[in-house]
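Trainee: Sequence and predicted structure below; questions after.
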Amino acid sequence: MAASGGAVRAEKRVERTKRKRREKEPNALKEEEEEQGDVFAVSAFFLVVVRVQRQLELLARVRHLNVMSLKAYVRDADRLSLVYDFVPGGSLEDVMKRVRSQQVSLSWDTRNRIAAGVAKGLRHLHFECNPRILHCNLKPSNVMLEEGFEPVLADCGVARLIDSGLPDPESSGSLYAAPECYQSNRYTDKCDVYAFGMILGVLLTGKDPADPFFSGESGRGSLARWLRHMQHSGDTKEALDSSIVGEEVDEEEMVMAVRVAIVCLSELPADRPSSDELVAMLAQLHSF
């Protein structure tokens, strides 16, 4: 299903609800069930200006194991609804919250697999799509988990339909945004790589970037700065999530993964790897 062109403006909220419980919020991620029993996720936005047709058609052509496919899009008056396959495993953000509260455990192998899948999804968007697609809002809540913790990137490129495409400085997405996003008001593939570095940092440390710890002197102001400080002081192992350090895994492999996260979090975009290089770097971890 196609919609006429248009730019989109929205303060995105994410919720799940059955069709019979129509939510009043203008923007929501809904679980909708057809008569046949198929379940989809519907992300809805308000349209403000026209000219999104080409971007939507591009997003609808994306097919990759680690990227959520846009199944359909519908324009209804000034409202745009994007339809995706529903992923029952929830988001990485949900899982990490449960890990922090010790409701579930997540092994290093699983975290490593999630990171590798996210990187492969980015590589597909950046190098295998023509024209390339920038995610523009990569964060744990936009990493959905299939059965077996296979990651699927959600809302790829959708932020480019919303105003400037930059995360709201007051939103959780801003914690994963590269410094240059707000300094130059430009978004490049290296911004997606920076966001990946943040996600890898979360997987390795188990910490939430919004934790008040990072506001204090010990936290150095942010997860990225804290990781760099821990590496420079020779305390990289101390930065690792204690729940995975005791596992029968090669700690040196995890330390190398921290270094990958740190290079992705480089202040200068030119110092960050491409997503293609990133996939190769993660694949090499097992050889150390």
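Mentor: Sure thing, it's come through. Residues are numbered from 1 along each chain as shown.
Trainee: When you work out contacts or count neighbours from here on, use the C-alpha atoms and nothing else.
Mentor: Will do.
Trainee: pretty sure Ser266 belongs to a helix, no?
Mentor: No: going by DSSP: H, G, I helix; E, B strand; the rest coil, the assignment for Ser266 is coil, not a helix.
Trainee: ok, it touching Arg259?
Mentor: No: with contact defined as CA atoms under 8 Å, Ser266 does not count as touching Arg259 (10.7 Å).
Trainee: Looking at the two, which one has more neighbours?
Mentor: Ser266 (21 against 18; other CA atoms under 10 Å).
Trainee: which residues touch the closest residue to the more buried one other than its chain neighbours?
Mentor: Spatial nearest neighbour of Ser266, excluding adjacent residues (CA to CA, 6 or more residues apart in numbering): Arg272 at 5.9 Å. By CA atoms under 8 Å, 6 or more residues apart in numbering, Arg272 lies in contact with Lys190, Val193, Tyr194, Val263, Cys264, Leu265, Ser266.
Trainee: now Glu35
Mentor: Contacts of Glu35 (CA under 8 Å, 6+ apart): none.
Trainee: so it sits in a strand?
Mentor: No: the assignment for Glu35, made by three-state DSSP, is coil rather than a strand.
Trainee: For Tyr176, see how far away it is.
Mentor: From Glu35 over to Tyr176 the distance is 39 Å, taken as CA to CA, to the nearest Å.
Trainee: for Val104, same thing?
Mentor: Taken as CA to CA, the span from Val104 to Tyr176 is 24 Å.
Trainee: okay, now the one to match up with it:
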Amino acid sequence: MAVLAYRYHQFHKEKNDIFVDVAGEDDRKFSLGQLRRFSWRELQLATDNFSENNIIGQGGFGKVYKGILSDNMKVAVKRLADYYSPGGEAAFQREIQLISVAVHKNLLRLIGFCTTSSERILVYPYMQNLSVAYRLRELKPGEKGLDWPTRKNIAFGAAHGLEYLHEHCNPKIIHRDLKAANILLDDNFEPVLGDFGLAKHVDTKFTHVTTQVRGTMGHIAPEYISTGKSSEKTDVFGYGITLLELVTGQRAIDLSRLEEEEEVLLLDHIKKLLSENRLDDIVDGNLKTYDRKEVETIVQVALLCTNSSPEGRPKMTEVVKMLQGIGLAEKWAKWEQLEDAMKQDLSLMSRQYIWAEDSCTDQEAIQLSKAR
């Protein structure tokens, strides 16, 4: 693999060291493996000088623009904001390092990059159908939504992509921000996992990575929030929440639910409906037809993936099998037993609390009724 001179930061240190020269704008184009280096001028022309009309996404990382290269190839141009901050520069390096190494049909392919004294830009293929989140919740009139077979295919494709990152990359890669907004759809609505700005390598000698908590609320595993420890099991949790997004079309957190119930989190809302045997009420109202058995399978897999204990969550290799119905029945029966036991414990604690509270009240009444 070619070695490029990089002025300040080292990308990766394994068998080969990969560096990138950021000495300034360079109009030459060359490859790092299959990566292409773009000049600032090329991308400026491709995006109509980064026109606001070409914005197709944005977040804390910056903005993504639709662009058309001189050879008429459509691209998505990710222009990082505040790259000069430690987090911004690290995100740029991380995304090049990881996404150029991980190659799978369900992972977004990095075409190339551009570096100047003041810019860090990543270039990807343009995904004609944007993101799963867009197709679920942000459609414009006349645009095509996601039917049930497509949603099921997205569930499988995302599972295969994560399985590849966890089981077939060495060292393994954890995504750390899996959600419907980060699953993109190509011309044929095939899913690819994108946005590796928060991803990390995990050395197989260690079971977790301790770091500052990053990600999207509602998708973050409880142990990651409480301890700062992320692992492949935090990805499994995020995948489970994403499955619930696919089935319901809803966001992971929705404050509007407070008007009718206490469950702001989609996960709690689904558990409540399932306990009341209201599976059909879980399904997105925009779905006119769906396979009830397949919906049940995906909801069950989602709840197994979102087990509060990371040890209780399946590996992605197991998830792929369970989506096919292999081994799901036994794991689901065990999950139901544990849920029932937990509810009984909570009920017992609640009764004990009420009894203790009543006892205290009675004692206070007795004290107040004594002769003074």
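Mentor: Noted; the coordinates are in hand. Remember, it's a predicted structure, so these values are computed and weren't measured experimentally.
Trainee: TM-score of the superposition?
Mentor: The TM-score (TM-score structural alignment, normalised by the length of the first structure) is 0.80; 269 aligned residues with a CA RMSD of 3.2 Å.
Trainee: secondary structure element for the residue nearest in space to the middle of the second structure?
Mentor: For the second structure, the residue nearest the mean C-alpha position is Leu178 (0.8 Å; CA atoms, centre = their mean). If you go by DSSP states H and E, Leu178 of the second structure is not part of any helix or strand.
Trainee: how deep is the spatially closest residue to it that is not a sequence neighbour tucked in, by neighbour count?
Mentor: Using CA to CA, 6+ apart and skipping the chain neighbours, the partner closest in space to Leu178 of the second structure is Gly238 (5.4 Å). Using other CA under 10 Å, Gly238 of the second structure has 27 other residues around it.
Trainee: any idea how far the equivalent of Gly238 of the second structure over in the first structure is from Pro167 of the first structure?
Mentor: Using TM-score structural alignment, the equivalent of Gly238 of the second structure in the first structure is Ala195. Distance of Ala195 of the first structure to Pro167 of the first structure, given as CA to CA: 12 Å.
Trainee: go on, Leu65 of the first structure?
Mentor: 26 Å.
Trainee: next one: Phe40 of the first structure
Mentor: 25 Å.
Trainee: Tell me which of the two has more neighbours.
Mentor: Pro167 (22 against 19).
Trainee: So the more buried one sits against Leu138, correct?
Mentor: No: using CA under 8 Å, Pro167 of the first structure is not in contact with Leu138, being 9.7 Å away.
Trainee: Between these two, which contacts overlap?
Mentor: Counting by CA under 8 Å, 6+ apart, the residues touching both Pro167 of the first structure and Leu138 are Gly173.
Trainee: so what secondary structure elements neighbour the lengthiest helix in the second structure?
Mentor: Using DSSP state H, we find that the single longest helix of the second structure is helix 328-369. Applying 3 or more CA pairs under 8 Å, 6 or more residues apart in numbering; DSSP states H and E, we find helix 328-369 of the second structure packed against helix 292-305.
Trainee: tell me, the helix it packs on lands on which residues of the first structure?
Mentor: Going by TM-score structural alignment: helix 292-305 of the second structure matches residues 251-264.
Trainee: and that stretch, how far from the second structure on average?
Mentor: Superposing on the second structure places stretch 251-264 of the first structure at an average distance of 1.3 Å from its equivalents, by mean CA distance after the TM-score superposition for the first structure.
Trainee: List the buried residues for that stretch?
Mentor: 251, 253-264 (16 or more other CA atoms under 10 Å).
Trainee: and what of stretch 86-104 of the second structure?
Mentor: Neighbour counts over stretch 86-104 of the second structure (16+ other CA under 10 Å) mark 88-100, 102-104 as buried.
Trainee: Likewise for stretch 315-329 of the second structure?
Mentor: Those would be Lys315, Met316, Glu318, Val319, Val320, Met322, Leu323, Leu328, for stretch 315-329 of the second structure by 16+ other CA under 10 Å.
Trainee: Now the fifth one: which helix or strand?
Mentor: With secondary structure defined by DSSP H and E, Val320 of the second structure is part of helix 316-323.
Trainee: Pull the distance from that helix to the chain's centre.
Mentor: Put simply, helix 316-323 of the second structure sits 17 Å off its chain's centre (CA atoms, centre = their mean, to the nearest Å).
Trainee: now that helix: which residue numbers in the first structure?
Mentor: Going by TM-score structural alignment: helix 316-323 of the second structure matches residues 275-282.
Trainee: What segments of the stretch 151-288 of the first structure are helices?
Mentor: 179-183, 189-205, 223-232, 236-239, 242-245, 251-264, 275-284 (DSSP state H, counting those that start in this stretch).
Trainee: Repeat that for the stretch 1-150 of the first structure.
Mentor: Here the stretch 1-150 of the first structure has its helices, by DSSP H, counting those that start in this stretch, at 53-60, 92-100, 108-123.
Trainee: what would those helices look like in CSV with distance to Ala3 of the first structure?
Mentor: As requested, the helices of the stretch 1-150 of the first structure are arranged in CSV below (distance: least, CA to CA, whole Å):
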stretch, distance to Ala3 of the first structure
helix 53-60, 7
helix 92-100, 30
helix 108-123, 26
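Trainee: closest one to Gly206 of the first structure among those helices?
Mentor: Minimum separation from Gly206 of the first structure across the helices of the stretch 1-150 of the first structure (CA to CA) falls at helix 92-100, 6.8 Å.
Trainee: Looking at the first structure, which strand is longest?
Mentor: strand 39-47 (DSSP state E).
Trainee: same for that one, what does it pack against?
Mentor: Counting by 3+ CA pairs under 8 Å, 6+ apart, strand 39-47 of the first structure packs on strand 8-9, strand 29-33, strand 79-85.
Trainee: Between the buried residues of stretch 251-264 of the first structure, which sits nearest Met144 of the first structure?
Mentor: Distances from Met144 of the first structure to those, taken by CA to CA, are shortest for Ala261, at 20.3 Å.
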